[in-house]
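A.B. asks: Using only what follows, build the 3D model:
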Amino acid sequence: MHPVDHTLPDVLALAWERVVSDVADRQPAPEPAVLVGTAVAALILVLWRPAWRRARHVVTIAHEGGHAVVAMLCGRRLSGVRLHSDSSGLTVTRGRASGPGAIATFAAGYPAPTLVGLVAAVLLSRGYALAALWAAVLVLALLLVQIRNFFGLYVVLLAAAVVVGVSWWAAPEVKVALAHLGTWFLLLAAPRAVVELQRVRRRGRGHESDADQLARLTRIPGGLWVAVFATVTVGGAVLGVLLLAAGAGSPP
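C.D. replies: From the prediction side, this is the model:
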């Protein structure tokens, strides 16, 4: 027998079929040990400072992605996204300097990781761990074309490579574990990012923060905006925990 030579379109078609199949398939619910273990691992990433300094880039990706998506939904023009080595980021949009669109754009950042985590938790609760992973790949690919600095390219490409590698080659239980780890991390990390925001503001270095930008746009004090962010992220984390716990108890 002669080996079959596949053209690039053939390879892409086969890859697409594989992805579609993965997205449509349901995976068994994780064992309780996996659910608890991934939650503990995510908590360590959030609370242990050396790990947090690196893992926080994932939160920044979701945060800046939230700004970008809402800006476009509000009719603003997206000029680009920058991710920095200190885990800060910047999303540049063009449009009216005030008004509902500007307010919604600034308000979207801190709740965004929670929203992404909740969407993933819904998918996981219904057994669609691979769908959650491939959705993450799609989001990273869309963000990649808007990145405007080399470090940002590095961070997004690294995150995408990890998710694609696990989604394509890892054992099913590893895929399910990674999906849960990522979801736990986003849900638990979002409140910490809000705490850090308030710490920066207390030190007098938060004049350009989302909360203070919103204060100037709305005349609502920045502290109240921080309280709104805290309420959304903590409430979302609680809801996410309930969804993931319910999913673990569901039949495959």
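
A.B. asks: CA atoms for contacts and neighbours, from now on please.
C.D. replies: Will do.

A.B. asks: Contact partners for residue 141?
C.D. replies: Counting by C-alpha atoms under 8 Å, 6 or more residues apart in numbering, residue 141 makes contact with residue 160.

A.B. asks: which residues of this protein fall in strands?
C.D. replies: For the chain, the strands defined by DSSP state E cover 77-83, 89-94.

A.B. asks: got the angle for the first one vs strand 89-94?
C.D. replies: Here strand 77-83 runs at an angle of 170 degrees relative to strand 89-94 (axes from the mean of the first three to the mean of the last three C-alpha atoms, to 10 degrees).

A.B. asks: Second input sequence below; structure requested for side-by-side comparison:
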Amino acid sequence: MGTDSVTADGIAEVWDRVVGTQPAPSPPVVVVAALVALAVVAARRPWHVARNAVTIAHEAGHGLVALLSGRRLEGIRLHSDTSGLTVSRGRPTGIGMVLTAAAGYTAPSLLGLAGAWLLADGRVTALLWGATALLSALLLMVRNAYGVLSVVVTGGVFFLVSWFAGPEVRGAFAYGAVWFLLLGGVRPVFELQAKRRRGEAPDSDADQLARLTNAPAALWILLFHAVALCSLIGGGQWLLGL
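C.D. replies: Just a heads-up that it's a prediction; the model follows:
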């Protein structure tokens, strides 16, 4: 058998592994994954660390929608206090700018919803490899050392689990990650609401949207809440097989 044949067989095997379906973890594993994700989101210290992953999704949402709406993405910065900044160039007003500003707080929940849909269809490996590919693409736009470290570590974890872990571990990890996005998409909106009440976030995404659209910032926060909670309910039903 020639080298080309072996290579082709290897590529075909990897492709089948990515696009194929895998059995879902047992219901107790799915519930435990949800409880662990909830504990991480609810507890102060674990949340402070894990929130970096939500910030990555938040800023990736800004960046992706900026590109899709025809804006020029200049770069993304992720900071150790779990804040982030996405800079894009283009018209300072208009639908593209509105969609870009609105994408941040909705991105983690919508990514979680998309992940739940994949897992409901048995696409565990596709989800893990898709997340690794998205993080690799995001890495090209990160412009500070802490941001590079955060994305590399997060992407590395997804890759290592997808390539080296057994089916049970891959399934449990994938379900835990999606539960975390769905639950972790809810808390930042409440944090934003609390900061604005204390006058600590005068230039938040909601305030920028208020200036762009003349709609109250509170209305945009209500939209963020609706997306997060609807995604959690819908995605949770898919993950639980309801």
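
A.B. asks: Now compute the TM-score of the two chains, please.
C.D. replies: After superposition, the two chains reach a TM-score of 0.95 (TM-score structural alignment, normalised by the length of structure 2), with 239 aligned residues with a C-alpha RMSD of 1.7 Å.

A.B. asks: Export the strands of structure 1 as JSON lines, with columns for mean neighbour count and distance to residue 108 of structure 1.
C.D. replies: As requested, the strands of structure 1 are exported to JSON lines (neighbours: other C-alpha atoms under 10 Å; distance: least, C-alpha to C-alpha, whole Å):
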{"stretch": "strand 77-83", "mean neighbour count": "18", "distance to residue 108 of structure 1": "14"}
{"stretch": "strand 89-94", "mean neighbour count": "17", "distance to residue 108 of structure 1": "11"}
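
A.B. asks: Redo those as a markdown table? Include distance to residue 24 of structure 1.
C.D. replies: What follows is these, written out as a markdown table (distance: least, C-alpha to C-alpha, whole Å):
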| stretch | distance to residue 24 of structure 1 |
| --- | --- |
| strand 77-83 | 32 |
| strand 89-94 | 33 |
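
A.B. asks: who touches the alignment partner in structure 2 of residue 193 of structure 1 in this structure?
C.D. replies: By TM-score structural alignment, residue 193 of structure 1 lines up with residue 188 in structure 2. Residue 188 of structure 2 makes contact with residue 105 under the criterion C-alpha under 8 Å, 6+ apart.

A.B. asks: do the same with residue 199 of structure 2
C.D. replies: Residues in contact with residue 199 of structure 2 (C-alpha under 8 Å, 6+ apart): none are found.

A.B. asks: and the gap between the equivalent of it over in structure 1 and residue 90 of structure 1?
C.D. replies: Correspondence of residue 199 of structure 2 to structure 1, assessed by TM-score structural alignment: residue 204. Separation of residue 204 of structure 1 from residue 90 of structure 1 (C-alpha to C-alpha, to the nearest Å): 20 Å.

A.B. asks: same thing with residue 173 of structure 1?
C.D. replies: For residue 173 of structure 1, the distance to residue 90 of structure 1 - C-alpha to C-alpha - is 36 Å.

A.B. asks: do residue 131 of structure 1 as well
C.D. replies: Distance, residue 131 of structure 1 to residue 90 of structure 1, by C-alpha to C-alpha: 29 Å.

A.B. asks: same thing with residue 169 of structure 1?
C.D. replies: Counting by C-alpha to C-alpha, the gap from residue 169 of structure 1 to residue 90 of structure 1 is 34 Å.

A.B. asks: Repeat that for residue 247 of structure 1.
C.D. replies: 35 Å.

A.B. asks: residues in structure 1 aligned with stretch 27-47 of structure 2?
C.D. replies: Counting by TM-score structural alignment, stretch 27-47 of structure 2 sits on residues 32-52 of structure 1.

A.B. asks: Over to stretch 96-112 of structure 2?
C.D. replies: So stretch 96-112 of structure 2 sits over residues 101-117 in structure 1, by TM-score structural alignment.

A.B. asks: Between the two ends of the matching stretch, how far is it?
C.D. replies: So stretch 101-117 of structure 1: terminal residues 24 Å apart, C-alpha to C-alpha.

A.B. asks: got the residue ranges for the helices in the stretch 101-250 of structure 1?
C.D. replies: For the stretch 101-250 of structure 1, the helices defined by DSSP state H, counting those that start in this stretch occupy 112-125, 129-144, 150-169, 172-202, 210-218, 222-248.

A.B. asks: Could you point out which of those sits nearest residue 97 of structure 1?
C.D. replies: Nearest of the helices of the stretch 101-250 of structure 1 to residue 97 of structure 1, taken as C-alpha to C-alpha: helix 210-218 at 8.7 Å.

A.B. asks: Packing partners of the closest one?
C.D. replies: Packing partners of helix 210-218 of structure 1 (3 or more C-alpha pairs under 8 Å, 6 or more residues apart in numbering; DSSP states H and E): helix 100-107, helix 222-248.

A.B. asks: next one: it to chain centre, how far?
C.D. replies: Offset of helix 210-218 of structure 1 from its chain centre (C-alpha atoms, centre = their mean, to the nearest Å): 23 Å.

A.B. asks: That one to helix 172-202, inter-axis angle?
C.D. replies: Using the same axes, to 10 degrees, helix 210-218 of structure 1 lies at 60 degrees relative to helix 172-202.
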